[in-house]
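1. just coords:
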């Protein structure tokens, strides 16, 4: 089976509460490779590109404000079925719906100050992964 790449963002809440290592450990335990990793302070322009499908939604300003609160960690990970596998590891968007044992179930919080604090973002498809990796790692050749 061919390998694929995905983009994972440890959001500002995950960074602030010390869960960068937890996310990396879960990736490594599943034998996925970490091909690129960096700490970044997102810009409004990067976030508008990343969340292009949400920019016109009434809740987008809260999403952007939350993502600008502090640093995030951008990760490119690869492996067989990494996109689907990591999304299962992540759990549903709303941490209240996420089972214990998932990243969001273990570390996320429900709506707080206008935005869900759900620790991580992960690409939802190969096309999204390719687009998102170019935003956060413009020179990545993987």
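-> Nice, thanks for sending it over. None of these values were measured; they are calculated from a predicted model. Residues are numbered from 1 along each chain as shown.

2. contacts, neighbours, all on C-alpha from now
-> Fine.

3. Quick check: residue 48 is in a strand.
-> No: with DSSP: H, G, I helix; E, B strand; the rest coil as the criterion, residue 48 is located in helix rather than a strand.

4. ok now do it, which residues does it touch?
-> Taking Cα atoms under 8 Å, 6 or more residues apart in numbering as the contact definition, residue 48 lies against residue 55.

5. try this one next to it:
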């Protein structure tokens, strides 16, 4: 049982552990542990494998950019893990924990971040995170179409904020006591 208590309302964000990290169980587990160590609530978690068309749809805003094809192919190259995370300032906190997109820069200016410690290249940089609350809602819907963010904010957020909450190791998700 956890004694999480937040003063401000919780915010949701999407976090992805990319195929390069999922291919290495030690790295995948290290990222998962960083999420827990930084007091994120894991609201939903699943492993999935994208088809190329899924990757193209998700990254359509980057079509025409020099890295688009490489990114699309990489993101459909193997399994990945998707998370819905909650915290008071989840979008920014997750972005800070990930570190800069460019791995070389992350190693220099942000050691201790996921990308600074575990990233391989600018494409194989271990993680993805939403860049705004609006993006988080859109991206959560893309990966978790059954999850209703509006409903969660209205009905579940106050309960997760005030607890009690426990971490269900079998599901790798936080749960409300009694559910």
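-> Perfect, thanks for sending it. All of these numbers come straight from a predicted model, not from anything done at the bench.

6. overall similarity of the pair, as a TM-score.
-> Scored against TM-score structural alignment, normalised by the length of structure 1, the superposed chains reach a TM-score of 0.91; 138 aligned residues with a Cα RMSD of 1.3 Å.

7. what residue of structure 2 takes the place of residue 25 of structure 1?
-> Using TM-score structural alignment, the partner of residue 25 of structure 1 in structure 2 is residue 33.

8. and its match, helix, strand or coil?
-> For residue 33 of structure 2, the assignment made with three-state DSSP gives helix.

9. roughly how far apart are it and residue 103 of structure 2?
-> Residue 33 of structure 2 sits 20 Å away from residue 103 of structure 2, going by Cα to Cα, to the nearest Å.

10. For structure 2, just list every one of the strands.
-> Per DSSP state E, structure 2 carries strands over the ranges 11-17, 41-49, 79-87, 127-129, 165-168, 173-176.

11. Tell me which of those strands sits most buried.
-> Burial of the strands of structure 2 is given as mean neighbour count (mean count of other Cα atoms under 10 Å); strand 11-17 ranks first at a mean of 25.

12. which bit of structure 1 covers that one?
-> Using TM-score structural alignment, the partner range for strand 11-17 of structure 2 is residues 4-10.

13. Please work out which residues outside the matching stretch touch it.
-> 20, 23, 72-83, 119-123, 126, 129-130, 132-133, 142.

14. mean distance, it to its aligned residues in structure 2?
-> Overlaying structure 2 shows stretch 4-10 of structure 1 at a mean distance of 0.6 Å from the equivalent residues (mean Cα distance after the TM-score superposition for structure 1).

15. any idea how far that stretch is from the chain center?
-> 7 Å (Cα atoms, centre = their mean, to the nearest Å).

16. for the strands of structure 2, which one sits closest to residue 151 of structure 2?
-> Closest to residue 151 of structure 2 of those, according to Cα to Cα: strand 11-17, at 12.2 Å.

17. quick one: that closest one to strand 79-87, angle?
-> Per axes from the mean of the first three to the mean of the last three Cα atoms, to 10 degrees, the angle that strand 11-17 of structure 2 makes with strand 79-87 is 160 degrees.

18. hang on, the earlier thing: out of residue 33 and residue 103 of structure 2, which sits in the more crowded spot?
-> Remark: of residue 33 of structure 2 and residue 103, residue 103 carries more neighbours, 24 against 12, as counted by other Cα atoms under 10 Å.

19. Quick check: the more buried one touching residue 113?
-> No: counting by Cα atoms under 8 Å, residue 103 of structure 2 stays clear of residue 113, with 10.1 Å between them.

20. intersection of neighbour lists for these two?
-> Common neighbours of residue 103 of structure 2 and residue 113, counting by Cα under 8 Å, 6+ apart, are absent.

21. residue range for stretch 63-73 of structure 2 in structure 1?
-> So stretch 63-73 of structure 2 sits over residues 55-65 in structure 1, by TM-score structural alignment.

22. Check which residues of the matching stretch are buried.
-> The neighbour-count criterion (16 or more other Cα atoms under 10 Å) identifies 55, 60, 63-64 as the buried residues of stretch 55-65 of structure 1.
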